[in-house]
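A.B. asks: what's the 3D shape of this:
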Amino acid sequence: MEKTINRTNTLYCLLLFIFFNGYSQSTIKKESLSHILSTIQAHYNVQFNYAEDTIENIFLFPPNKDLSLEEVLVYLDLETGLSFLKMSESIVLVKPKENLFFCGYLKDRDNLKLLEAATIQTNNTSTITDHNGFFQIEIKNLNELVTIRFLGYKTITKSFKEFSKLTCEDVFLTPNFQPLSEVVITNYIASGINKISNGSYEINFSDFEILPGLIDNDVLQSVQAFPGILSVNETVSNINIRGGTHDQNLILWDGIKMYQSGHFFGLISMYNPQITQHVSLRKNGSDVSLSDGVSGTILMETEKEINNHFKGALALNLTDASGFADIPVNEFSSLQIAARKSISDFVETPTYTAFFDRISQNTEVASNVSAITNTNETFDFYDTSLRWIYKISDKDDIQLNFINVHNQLMFTENATVDNVDESRESKLTQNSIAGALHYNRLWNDDFKTEFEVYETDYELKALNANILDSQRFLQENKVSETSVKLKAHYKINNYFELLNGYHFVETKVTNLDDVDVPLFRILVSEVLRTHGVFSQLGYKSESKKTALNIGLRYNYIGKFKKSIFEPRVTFNHQFLKYFSFEILGEYKHQNTSQVINFQNDFLGIEKRRWQLANNESIPIITSKQISTGVNYNHRGWLFDIDFYFKEVNGITSQSQGFQNQYEFIKTQGSYDVKGLDLLLRKKMNRFNTWLSYSLMDNRYSFEDLETNYFPSNYNIAHSINIGTTFKTNNLKLSAGLNWHTGKPTTVPVFNNEIVNNTINYGPTNASNLKDYMRLDVSAIYNFKLTNKVRAHLGASIWNVLDKQNEVNNFFRINEQEVLETKQYSLGITPNAVFRVYF
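C.D. replies: Here you go, the predicted model:
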């Protein structure tokens, strides 16, 4: 508050000022006000609080050191035109005389995150916070009301005098819907990877550092670092979560279900790593708003915050070139665009060659019949992604998403027919295109709704030219899906939250086989519509040590007049300070699956095609799963162990990839899995080391095939992953060893391989391929090009030891002899990346 100075003191100070001013001009030079205030602070033991721009470019003669503090303040008041108010015996507020100013830094109360683009408003003016969360706004008087708003947070409205005004201090906002599930283990495997109290795992790529063999934030390669998740054939299009097939994984990109996973037909993820910022992985205990994915769920999200400053990146590695831009449209909107394209049109790198050889081995692309020569083999891919956010008001926001992905393989078949040279082109294409609209409305501090609609389309098409038979074989597999979902969140109190919603999905799947000579065409197109209603109650204790989510989802499939009830539960309790205990459970179903009709489908490169359940020969797949675990986390040590049991019904033999005596049999069955996932991790200074182990017993039950259980094609009994990372300020290093028992296989009976011109197989999946082992290393170095432009260099080697790992095998009869064909993993494969951020 301001103090009144009587007329006598004022006159006295003015005389002193005139005397001092005349004297100092002849003997002392002017100094900056900033320097003068620092000197006064030390001399009088006071503190001046001010905004930096308030005292900029103000120079004056320093006051006489013999003056009292009050006299000095009068001198400064007259000389600078600023107001110097004593707020207490030791604090002085410096501000312009004309008006008051309110300034501060706006932060999230829970995680102290700086809040950019929040609105601060008075009766006469308004402003928004900058990228540092800072704001400054003019105030007419001490009683003027100030309102602070930010989407998703409780609005603050109170008079200026109720805020602390001594400095530009922190102002905290409280989230409207504080997530009841929160992080229980940070840096679960490496930096940026966390475990959440609802049993899920998250990867935040903004904090993510490095994993062995990876120099890009490849989502589907990164999730394989978790225990219980691997790919039996080393591709991201065949990820097995606790023994399930890849088609049993629900993969969502900003809420859009994706039916395609990778480029190079599975060797790298098709999701651009520069725009995909957050990943959530669930092996069990799915949220009731999610359907499909009886084995697991992988949720990918772009950044949800509006960016008010342009950001961009350009990158080049040994397979592709990519670009990313985060463009502020205005203070209420921003646009993200990402694109990536293979560089094979310009150069064929060792990485490209290794990838091409891997996907084409044992296919018509690599080796045709002896009379035919393949030439001009080319492969190309690209992807584009877009995300636009618009903040309509403090309570409403809209988000648009778009993604387009393309893979194309072409080669020319050459042969001499009737002494005439002929050439015909064969081609395989794989495309995905999808878009979504999200609208969120914050009705009040306790009620929020989310509306989303998406359309996703997938097409796999192969044109196989047979020169010798003058035949053209066309195959197509198409999926078109529309989804509408409404979710309502209601915060009952600080401990309970209620989620209710409705979900409608329409899925259409089309399969075409078309041969011109002899004329043959079969087109099958089916549609399913599913209605889902769900409700879930969440609880978080006051101590935040106990979290519970329990819910129920009801699904109705009109075509079959079938009702499916799916309870879900997650429970986590922290005890004895460093321990936590969890129980997860779920029932789920899915209407789509992938099948293999023939091993040479789609030129043998992509053998799987999507199909819809018909409730007869192709049943609806259902699952139930329960797991329980305990972890200990203290002083850099982490020990985490989970025991689980999963049962999946309604699978078909065609969906399991049999290449033995059951290859062409169509029947229904089930599988169940019992196992454990274990992780041991130690952080020490700059090092982080972990060891994960998975034990699995995965068995089929097909009554029409065998009376007894027999091992699943995906029964990887033992799996071990050892990794380590090292980090300095600019350098990150990582190395890791992957080992697991070989994939189950069925071999012919020794010395009695052929009976009645067919292969005489022994017990199903009683043998295994050789154990798999791979050592990977990677390194990333960060540096600055200019003050505003930074860059990083990365290098990696996949399979450093160049070990020839068997990932699949099958047997065929050739001239009354059984021949074994083996498929191998990638050999030693280098990669390098150069990325520039600006």
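A.B. asks: okay, CA-based contacts and neighbour counts for the rest of this
C.D. replies: Fine.
A.B. asks: ok, longest helix in the chain?
C.D. replies: Identified as the longest helix of the chain according to DSSP state H is helix 7-27.
A.B. asks: which of the residues in that one are buried?
C.D. replies: Across helix 7-27, burial judged by 16 or more other CA atoms under 10 Å covers Cys13, Leu14, Leu16, Phe17, Phe20, Asn21, Ser24.
A.B. asks: contacting residues around the second one?
C.D. replies: Contacts for Leu14 (CA atoms under 8 Å, 6 or more residues apart in numbering) come out as Tyr75.
A.B. asks: I'd like the structure of this one too, to check against the first:
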Amino acid sequence: MNERLLVLVFLVLSLHSINIVAQTETNQPLTIILETLQERFGVQFNYASKLVDDVNIVAPDTSLDLQKSIAYLNSNINLSFVFVSDKIISVKRKKLRICGHLKDKDTGDVLPYVALQKGSEGIIADDQGYFEIDGLKEDDIIHIRHIGYKPLKREVRYFNTSECITLYLVPYQEKLAEVTVYDYLVRGIDKLDDGTVELDFDRFSILPGLVEDDVLFSIQALPGIQSIDETVSNINIRGGSHDQNLITWDGIKMYQSGHFFGLISMYNPHITQKVQLRKNGSSAAMTDGVSGTIAMETDEYLNTGLKGGIGINLIDANGSLDAPLGKKASLQVAARKSISDFVETPTYSQYFDRISQDTEIEQNTTAVTNSDIAFDFYDASFRLLYQPTEKDRFRINFIHTANEVIFNEVAQISGAEQARESNLEQTTIAAGINYRRNWNEKLRTQIEIYNTDYALKAKNANILLDQRFLQENKVSETGIRLKALNVLTPRMNWTSGYHFVETKVTNLDDVDDPRFLRLEGEVLRVHAIFTELGLSSKNSATQLTAGIRFNYLDDFKKQIWEPRLNFSHSFWEHFDLEVLGEFKHQSTSQVINFQNDFLGIEKRRWQLSNNESIPVITSKQGSVGLGFNKMGWLVNAVSFYKNVDGITTQSQGFQDRYEFVRTLGSYDAFGLDLLLRRQLGKNSIWLSYSFLDSEYFFAQLPETRFPSNFDITHALSIGTNYNIGGLLIAAGLNWRTGKPVTRPVSDNPIADGEINYADANNDRLNDYLRLDISGKYEFNWRENKTVQLGMAIWNVLDQDNTINSFYRPNMLGEAQEFQQSSLGITPNVSVRVIF
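C.D. replies: Predicted structure coming up:
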């Protein structure tokens, strides 16, 4: 009996001990464990509540001291416990490390040199497809891209951080252009094998003079790209006028490019992720843009987590947000607005003085003064992505931009002061829908539909004559493009499709007293079919794309054939050769009827070809380039020739004897674009040089041949950027020969009351010189927040650059010269919080 009792007692005690151990080893909420340690050791844990929510762990043994208890927590959960002092312990999320091998899903072959990117930082996998990345957080997103494969996007939380994993990339049926030169100028500017230069703002470094990324100013750092008046509304690609550039935003054609009437881009860089610049050799699927194409794109991948940012600089306040809508959709929105309603900054003053030169805002008659001048601009845009299945993808875009200036004209009328308002509005509203379906591994189809509406409207009040002059210029365009891509073999693909564009342009001039009304409207419909064949060698060293586009202009019964060629070849390991060629046409152009149209601020108006006095503009161009890239050294030289036919004198902005002449002509341009860059780690220094010889031919003018208004013979820029931790610094010097100008005859400047001009464009303005600097500092602020501080000074030396000069006879019978100056020293600062 006693033995049985002893056995029973032993069993009860054993079960109780097991229960105690089991209870001890049960997971407990981390918050309770930290409270217990605080009481035991008299310390304080500092942490964000969301870090420890839902974190459970077996409590450290009560026999452990404080240091060993903290070591236990450090090694068992994904949090870092750091002693700030003897009594204060900071709790943060651990920086993680991931590694892995990349392989082809179908063949299992390793994939070398795959690009992996986190935020603005990126690495390249080695020749065995191996990669490793340190300093990560669980919610960081890794983008994995490789030519010929579907992009992969994965959060760090889904990696196995304790060991290297194998990731399989799925072959992609479309032959995409391959990056041949990373960091072509600075980080985030790459050169593709089809001659395209691509700016990726997710990886972008910094350029001199820019406090924030500016889409259209950034491309002007490249050779062959100039702005005759340092604006984004007058970008000249290899001697072409601005209207000869095709500008698109996610496939939507845009007819407006700038805010502040050209001094900053109207495209928000916080939603515009990539920009592709093509000077030549564009795809047969593209139309318009006889000088070049600037194609902007938003991010095409679904965002799995909420991110965005808000910022302010001395010109505008801005914000952006990218939010997932479930697992199959994400919405991206962005907006900017000028802050001139609230404060007039030195930067705003410089910009305003620049755009108001020789306009009715700056000067009026002696009896009239301008007052209550106000300027405003804003833009808003969104992009919705929806992927109902792995094979289907929808994208919807919308953008609305506006510029407005208002002022009162004040005068004494019949002994009393009276005022009448004048204003100028420039707006764009555009939307697009894109649907893409991958039918199988060899066939993909795509349909794009867009509509864009541009309007320029000015009301000019003449208070002395009690007169109101209304001017309007409107463009409404609808486009539909169907495209199919077939993979014939692993090294051969075929693209074909149909493109329809309907463009309507109206121009209105309306005077109320004496009554005058002129309304002109034109509509043009263009049907096009295109086909293109892409070939690549077995080792992808040689690429050839050849295509042709057939255009039928319905209203003119006109046919236009346009061949396109794109060839590239890499040889001797470090050299590459490119040969590009294209024929193109466009049916819209910008003209200046009178220099004081639209208050003299945005005097260019769009017009549509009528196939007679305003012909369809056509171009032919070809280029040959040679590049060398080794051990941080890059040398790239491209020679080119271009002929553009069908231009009018109105579209070239003459302000001399040909200002009011209406005739047709052409221009030839040949030259050289040269880039030399040296990369040292994250730092780089570059030299960019362009030579251009561009000449007009107008058969009906007394001078049939003379230099083009956009003939900048020599242009040179030298720049450098330097990276120190989170600080980026850039400096750049820009020099170019002056713009061609027509002077009066020196010994007889006036004849019959008019300017007596010498030979057209036989002289030049003084050389242009500008030094810019900029800096950006980035640091982490709280959890998952980053702060960017920026500073830039445009024209540090305050160089007085003359960008235009023209003559008018004055009351004394003399030829009076009027000069327009560039921006003087212009500082800007910015603050942006990214979350």
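A.B. asks: Could you tell me the TM-score of the two chains?
C.D. replies: Here the TM-score for the pair of chains, by TM-score structural alignment, normalised by the length of structure 2, is 0.83; 721 aligned residues with a CA RMSD of 2.8 Å.
A.B. asks: quick revisit: distance to Ala339 of structure 1 added to the buried residues of helix 7-27 of structure 1, as a markdown table?
C.D. replies: Shown next, in a markdown table, are the buried residues of helix 7-27 of structure 1 (distance: CA to CA, whole Å):
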| residue | distance to Ala339 of structure 1 |
| --- | --- |
| Cys13 | 69 |
| Leu14 | 69 |
| Leu16 | 70 |
| Phe17 | 67 |
| Phe20 | 68 |
| Asn21 | 66 |
| Ser24 | 66 |
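A.B. asks: Tell me the one of the residues you listed nearest Glu70 of structure 1?
C.D. replies: Among these, Cys13 lies closest to Glu70 of structure 1 (CA to CA), at 9.3 Å.
A.B. asks: quick one: secondary structure of the closest residue in space to the closest one that isn't next to it in sequence?
C.D. replies: Nearest residue to Cys13 of structure 1 in three dimensions, chain neighbours excluded: Glu71, at 6.1 Å (CA to CA, 6 or more residues apart in numbering). For Glu71 of structure 1, the assignment made with DSSP: H, G, I helix; E, B strand; the rest coil gives helix.
A.B. asks: Now do Glu71 of structure 1 against Ser701 of structure 1, distance only.
C.D. replies: 94 Å (CA to CA, to the nearest Å).
A.B. asks: repeat for Ser734 of structure 1
C.D. replies: From Ser734 of structure 1 over to Ser701 of structure 1 (counting by CA to CA), the distance is 42 Å.
A.B. asks: So for these two, which residue has more residues nearby?
C.D. replies: Ser734 (24 against 20; other CA atoms under 10 Å).
A.B. asks: Point me to the helix or strand that includes the residue nearest the centre of structure 1.
C.D. replies: Residue closest to the mean C-alpha point of structure 1, counted by CA atoms, centre = their mean, is Val279 at 2.4 Å. Here Val279 of structure 1 is covered by strand 278-282, with elements defined by DSSP states H and E.
A.B. asks: what's that strand aligned against in structure 2?
C.D. replies: Aligned by TM-score structural alignment, strand 278-282 of structure 1 falls on residues 274-278 of structure 2.
A.B. asks: what's the average distance of the matching stretch to structure 1?
C.D. replies: Following the fit onto structure 1, the mean deviation recorded for stretch 274-278 of structure 2 is 0.3 Å by mean CA distance after the TM-score superposition for structure 1.
A.B. asks: What ranges does the stretch 501-650 of structure 2 have for its strands?
C.D. replies: 515-536, 542-553, 558-571, 575-586, 588-591, 605-608, 617-630, 633-648 (DSSP state E, counting those that start in this stretch).
A.B. asks: which helices and strands does the first one pack with?
C.D. replies: Yep, that's strand 515-536 of structure 2 we're talking about. strand 492-512, strand 542-553, strand 605-608 (3 or more CA pairs under 8 Å, 6 or more residues apart in numbering; DSSP states H and E).
A.B. asks: Format those strands as CSV; extra columns: distance to Gln559 of structure 2 and mean neighbour count.
C.D. replies: CSV is the format used below for these (distance: least, CA to CA, whole Å; neighbours: other CA atoms under 10 Å):
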stretch, distance to Gln559 of structure 2, mean neighbour count
strand 492-512, 14, 18
strand 542-553, 5, 20
strand 605-608, 17, 22
